[in-house]
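>>> no sequence on this one, just coordinates:
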């Protein structure tokens, strides 16, 4: 909760034995991640029986920084400073819109906006190895004018009903409705342009879910979240997950009844000795 920035995402999980719920009812696994530049790279998975924003608000109680998310309205319930939205999501809607346009793509607003977005993504890719201050400067000079032009084109097209398909209209509406959140990254060099890190983190859970299909109980789902937290946090710190788990079990053997903050600090994946042993 002391981090200045937190990524968030969520996906479904089927859990058996939930009180008052059918076994086929959807439950959710949430992931909360620190940014790449964090001194403590961490990926936390949290099981809940629903997708309501109250679950994210409860987990993130005390957080006052910037949330990096998609446009799911549930995150509005979190008490936070700002919310940075994902340009990759906006781009996907325009890619989908082009699939439904049979005429010359260059005549469509979706095509024009998509080309403009790709220019911004191209610039942003080159800024990833720059410092925070350098990114902020370059974003203002090179990306902001392109972003502002995107919204001018989008609003003009919406006002004139200049779309060819419903998908194109939907893409325009998504873009305009989320203008404030999509512009947040321009003000802070540590804020990414997309929520892709959280999506990649939760993808490992989604892939695994194809094999094990469901959790046999709420306790099992919580344990599943703990295990994914350990493995993904190890990967985020450049560790080999198997070696890290083996190391932790050895270090904590016989100490489970007397765990202290000091003992736990010694086995955190960002600890220097841990990285030497498990990197």
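The structure has been received and is ready for your questions. Everything numeric in this text was worked out from a predicted model, so none of it was measured. Numbering: from 1, shown residues only.
>>> hey, let's count contacts and neighbours off CA atoms from now on
Will do.
>>> Just the helices from the chain, written as ranges.
Remark: helices assigned in the chain by DSSP state H are 53-59, 87-99, 109-126, 132-138, 144-159, 166-177, 179-183, 196-212, 218-236, 241-252, 261-266, 272-278.
>>> nearest to residue 5, of these?
Taking CA to CA, helix 196-212 is the member of those nearest to residue 5, at 12.2 Å.
>>> this is the comparison structure:
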């Protein structure tokens, strides 16, 4: 039996997999257990989840070290959830940070705060090369306090604002920005299909073709901002001001072939949390949210490493039962599961 529970390693692994990977409601698991002559309460199952996550937390510092290794390029995003605190449900936030090269994703939840201190504490004295995010103002301190870290913003967010201006605001000028940003994306797709190295991508991005597109976008931006006739709608004004405000962060991806044109990596990685939000609707406490982010950290890292999530949890829980504490050898990429 797994320490502190009446569950075997295999049973606990399957329960975790079904709940956090397959989004199976706990009451369905209770029915399945009952059909196997196991009368287990909901609270008991949740207590088992807590016991498993407590041991996974001991591995998190090693995983975080890989995530924020010196010279790393990471993507970051956050999403909201509803958590019961002091008898009332409130809006809280879960963060996610991803290192594509290291194949590591780490979720974190600091009592649901979306404040700057959460990000500051998580990064600590990091020596990463770059962090990419959206334009949320919490990230802006990176430009002032982490002067050695390149802060990139997401060009997809800028494009989306012009898309809104075109579709909802019926602004004809939006199409120019949408089409030219689209050309930048076309170039990125060509680099991917040609399997270019980061060095080759950097050379292409700094070449004449990309430079001309960037110049056209900037020239049109300056021209429209100089026009104070008041003929534009609010959505177009917001799109133009967003592009101007974050211009340096939006085009910074041209500097290094490892950098991404947008923050879609973090957004995709965070999506399972939005799915869980729709299925579970709420967390009963801060602790419930913490347990969820721990499991999702290892689930998404397993996905990135091409490792079976179910087999990983089985192997990990078995290693804990054996008394192992060599946590550096108990990560999804080091525990020894065949891909």
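Now that the structure is in, tell me what you want to look at. What you see is a predicted model, and the numbers here were worked out from it, not measured in a lab.
>>> quick one on the thing from earlier: of all the helices of the first structure, which one is nearest residue 33 of the first structure?
Among these, the nearest to residue 33 of the first structure by CA to CA is helix 196-212 (6.5 Å).
>>> one step back: who wins for proximity to residue 74 of the first structure among the helices of the first structure?
Nearest to residue 74 of the first structure, of the helices of the first structure and by CA to CA, is helix 53-59 at 3.8 Å.
>>> Could you give the residue range in the second structure aligned to the closest one?
Aligned using TM-score structural alignment, helix 53-59 of the first structure spans residues 116-122 in the second structure.
>>> and for the matching stretch, what are the contacting residues?
110, 138-139, 141 (CA atoms under 8 Å, 6 or more residues apart in numbering).
>>> what's near enough to touch the alignment partner in the second structure of residue 176 of the first structure?
Under the alignment by TM-score structural alignment, residue 176 of the first structure pairs with residue 244 in the second structure. By CA under 8 Å, 6+ apart, the residues touching residue 244 of the second structure are residue 221.
>>> Mean distance between the match of helix 53-59 of the first structure and the first structure after superposition?
Here stretch 116-122 of the second structure, set against the first structure after superposition, deviates by a mean of 0.8 Å using mean CA distance after the TM-score superposition for the first structure.
>>> list the buried ones in that stretch?
Using 16 or more other CA atoms under 10 Å as the test for burial, stretch 116-122 of the second structure gives 118-120.
>>> cool, and stretch 65-78 of the second structure?
In terms of neighbour count (16+ other CA under 10 Å), stretch 65-78 of the second structure has its buried residues at 66-69, 72-78.
>>> Including distance to residue 93 of the second structure, could the residues you listed go into JSON lines?
Putting the buried residues of stretch 65-78 of the second structure into JSON lines (distance: CA to CA, whole Å) gives the following:
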{"residue": "66", "distance to residue 93 of the second structure": "24"}
{"residue": "67", "distance to residue 93 of the second structure": "20"}
{"residue": "68", "distance to residue 93 of the second structure": "21"}
{"residue": "69", "distance to residue 93 of the second structure": "25"}
{"residue": "72", "distance to residue 93 of the second structure": "24"}
{"residue": "73", "distance to residue 93 of the second structure": "23"}
{"residue": "74", "distance to residue 93 of the second structure": "19"}
{"residue": "75", "distance to residue 93 of the second structure": "17"}
{"residue": "76", "distance to residue 93 of the second structure": "13"}
{"residue": "77", "distance to residue 93 of the second structure": "10"}
{"residue": "78", "distance to residue 93 of the second structure": "7"}
